[in-house]
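Enquirer: I'd like to go over a predicted model; first the sequence, then the structure.
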Amino acid sequence: MPAARESLLDAAYTALARRPWSAVRMVDVAASAGVSRQTLYNEFGSKDGLARALVRREADGYLAGVERALAGSGEAGDRLTAAIEWTATVARENALVRAMLTGCWTERLPAPPLTAVSSTTTVPAQRRADGPLPAPHDFVRIVRDRAVTALAGPGAAPADAAELLRSCELVVRLALSCVAAPPAEGGTAELVRAVLPRHLV
């Protein structure tokens, strides 16, 4: 029931924007999504399951945006700048993404454990949500590796690959610093140019 699942996640996200997670009621989420409370429990199992699924969905959405930025046209520096700007924008607009990237969870947010939880569900999407959730260091590694894959040319020498890996990690860590302290207009591109190897700028 993918459509019902997405509607329930949308309803939970909207409810979270209005009140702390502790005050979000399952019955209200189901009513807002236009489905029965039983459907909600069939999909997620519990409120904790709903929280895990919501966090997983927002993590996936963030990473999909990173992929789009890295796949764009332009030079390596332009694409990395787009990925940093996406990171800063989505973290500013989405409290769950900000918490996942920084590890700073407020009492307003659900804070599911990042380790896998025991799952008996038959819903494949929920089994995935019940698996390990990414921590800030996981995001650094995932985004860094995706940037290297997107930017590495065919037949790159091992020394070039190692330099690219270091540079992409620096760029990802810059992105995280931009979440906490956004640079001035145009400052993101300057930061990227400062850390990229000269031949990629």
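Expert: Arrived safely, thanks for sending.
Enquirer: use CA for all of it now, contacts and neighbours both
Expert: Fine.
Enquirer: need the helices for the chain, in chain order.
Expert: Taking DSSP state H, the helices of the chain run over residues 2-18, 26-33, 37-44, 47-71, 76-93, 95-102, 124-129, 136-151, 158-180, 187-195.
Enquirer: Those helices: which one's closest to P110?
Expert: P110 lies closest to helix 47-71 among the helices of the chain, at 6.0 Å (Cα to Cα).
Enquirer: just how off-centre is the closest one within its chain?
Expert: 5 Å (Cα atoms, centre = their mean, to the nearest Å).
Enquirer: Can you point out the buried residues in it?
Expert: Neighbour-count burial for helix 47-71, counted by 16 or more other Cα atoms under 10 Å, picks out 47, 49-59, 62-63, 65-67, 69-71.
Enquirer: Ok, stretch 188-200 next?
Expert: For stretch 188-200, by 16+ other Cα under 10 Å, it's 188-189, 191-193, 195-197.
Enquirer: Now tabulate those in CSV and tack on distance to L165.
Expert: Formatted as CSV, the buried residues of stretch 188-200 follow (distance: Cα to Cα, whole Å):
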residue, distance to L165
T188, 19
A189, 19
L191, 17
V192, 14
R193, 15
V195, 12
L196, 10
P197, 11
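Enquirer: center of this protein, which residue is that?
Expert: A59 (3.0 Å; Cα atoms, centre = their mean).
Enquirer: Settle this for me: that residue is touching V97, isn't it.
Expert: Yes: shown here, A59 and V97 form a contact pair, counting by Cα atoms under 8 Å, at 6.5 Å.
Enquirer: Quick one: the helices of the chain as a markdown table, columns for distance to R108 too.
Expert: A markdown table is the format used below for the helices of the chain (distance: least, Cα to Cα, whole Å):
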| stretch | distance to R108 |
| --- | --- |
| helix 2-18 | 8 |
| helix 26-33 | 16 |
| helix 37-44 | 20 |
| helix 47-71 | 12 |
| helix 76-93 | 15 |
| helix 95-102 | 10 |
| helix 124-129 | 20 |
| helix 136-151 | 19 |
| helix 158-180 | 19 |
| helix 187-195 | 30 |
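Enquirer: And here is the other one:
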Amino acid sequence: MPAARDSLLEAAGAAVSARPWPAVRMVDVAAAAGVSRQTLYNEFGGKAGLGRALVRREAEWYLAGVDRALAGPAPAPARLAEVADWTVRAAGARPLVRALLTGAWTAALPAQRSAAGPGELLVAVRDRAVAALGPGGARPEHCELVVRLALSYVVAPVNGPRPRDLFRDLFRDLLGASG
């Protein structure tokens, strides 16, 4: 039941945004999704399975945003700046994405056991950027630097210009000097 699964994950995501994971009740998630509690258990096996699926879904959501930021004809520095901006915005908007990117898990979030850690996500973003930008677009270490700098904004946010505006010029200078 793909539609039920998606509805349940949407409902679980809304629930974990509103209250700590330990306070999320399966009966409430099922009701919010418009399905029976038995359907939820059939789909995920239990609360731990639902939590793992929700964490995986958040990682996929973040990486889909990375792909969108990398798509298009803009020069490499602009696309890398969009990845940095997306990373900061996604982590600010979604606690699970923030935890996935930083490794800072709290008791308010589902357990992280089966999810990719920050290192795996960083490698995934780096590899996607290298592939999207093509030969001569950017070196792998430059693509990795994008995410590492964006994560500094996630961990220590500051008021001021958006990361995209700051990073665009930095990446243009970096890529111009290397290539």
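Expert: That came in fine, so what should we check first? None of the values given here were measured: they were computed from a predicted structure.
Enquirer: nearest to L114 of the first structure, of the helices of the first structure?
Expert: Within the helices of the first structure, the stretch nearest L114 of the first structure is helix 47-71; the backing value is 8.9 Å (Cα to Cα).
Enquirer: orientation of the closest one relative to helix 136-151 in degrees?
Expert: Angle between the axes of helix 47-71 of the first structure and helix 136-151 is 30 degrees (criterion: axes from the mean of the first three to the mean of the last three Cα atoms, to 10 degrees).
Enquirer: Show me what helix 47-71 of the first structure is in contact with.
Expert: For helix 47-71 of the first structure, the external contacting residues (Cα atoms under 8 Å, 6 or more residues apart in numbering) are 9, 12-13, 26, 44, 79-80, 82-83, 86-87, 90, 96-97, 100, 110-112, 125-126, 129-130, 133-134, 143, 146-147, 150-151.
Enquirer: Name only those of these that count as buried.
Expert: Counted by 16+ other Cα under 10 Å, those give 9, 12-13, 26, 44, 79-80, 82-83, 86-87, 90, 96-97, 100, 110-112, 125-126, 129-130, 133-134, 143, 147, 150-151 as buried.
Enquirer: neighbours around P20 of the second structure, how many?
Expert: Neighbour count for P20 of the second structure, taken as other Cα atoms under 10 Å: 14.
Enquirer: looking at it, it is touching L109, isn't it?
Expert: Yes: under the criterion of Cα under 8 Å, P20 of the second structure makes contact with L109 at 6.3 Å.
Enquirer: Between its first and last residues, how far does stretch 41-54 of the second structure reach?
Expert: Stretch 41-54 of the second structure has an end-to-end distance of 14 Å (criterion: Cα to Cα, to the nearest Å).
Enquirer: same check, this time on stretch 153-163 of the second structure
Expert: Termini of stretch 153-163 of the second structure sit 8 Å apart (Cα to Cα).
Enquirer: got a list of contacts for that stretch?
Expert: Contacts for stretch 153-163 of the second structure (Cα under 8 Å, 6+ apart): 81, 84-85, 88, 91-92, 98, 102, 150.
Enquirer: quick one: which of those residues is most hemmed in?
Expert: A84 (29 neighbours).
Enquirer: who are the neighbours in contact with the closest residue to that one other than its chain neighbours?
Expert: In this structure, A84 of the second structure finds its nearest non-sequential neighbour in A150, 5.0 Å apart by Cα to Cα, 6 or more residues apart in numbering. Applying Cα under 8 Å, 6+ apart to A150 of the second structure gives the contacts 84-85, 87-88, 163.
Enquirer: Of these, which ones are shared with the first structure?
Expert: Compared against the first structure with both residues aligned by TM-score structural alignment, their matches' Cα atoms under 8 Å, those retain 84-85, 87-88.
Enquirer: got the residues you listed as TSV, with distance to P157 of the second structure columns?
Expert: TSV is the format used below for these (distance: Cα to Cα, whole Å):
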residue	distance to P157 of the second structure
A84	13
D85	12
T87	12
V88	9
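Enquirer: Show me which of those is closest to A3 of the second structure.
Expert: Checking these against A3 of the second structure by Cα to Cα gives T87 as the nearest, at 28.1 Å.
Enquirer: I'd like to know how far that closest one sits from V125 of the second structure.
Expert: Relative to V125 of the second structure, and taking Cα to Cα, T87 of the second structure is found at 10 Å.
Enquirer: Now the common contact residues for these two.
Expert: Common contacts of T87 of the second structure and V125 (Cα under 8 Å, 6+ apart): 66, 147.
Enquirer: Contact partners for A91 of the second structure?
Expert: Counted by Cα under 8 Å, 6+ apart, A91 of the second structure has contacts 97-99, 101, 154.
Enquirer: Can I get those in CSV including distance to P140 of the second structure?
Expert: Formatted as CSV, the contacts of A91 of the second structure follow (distance: Cα to Cα, whole Å):
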residue, distance to P140 of the second structure
V97, 23
R98, 23
A99, 24
L101, 19
V154, 22
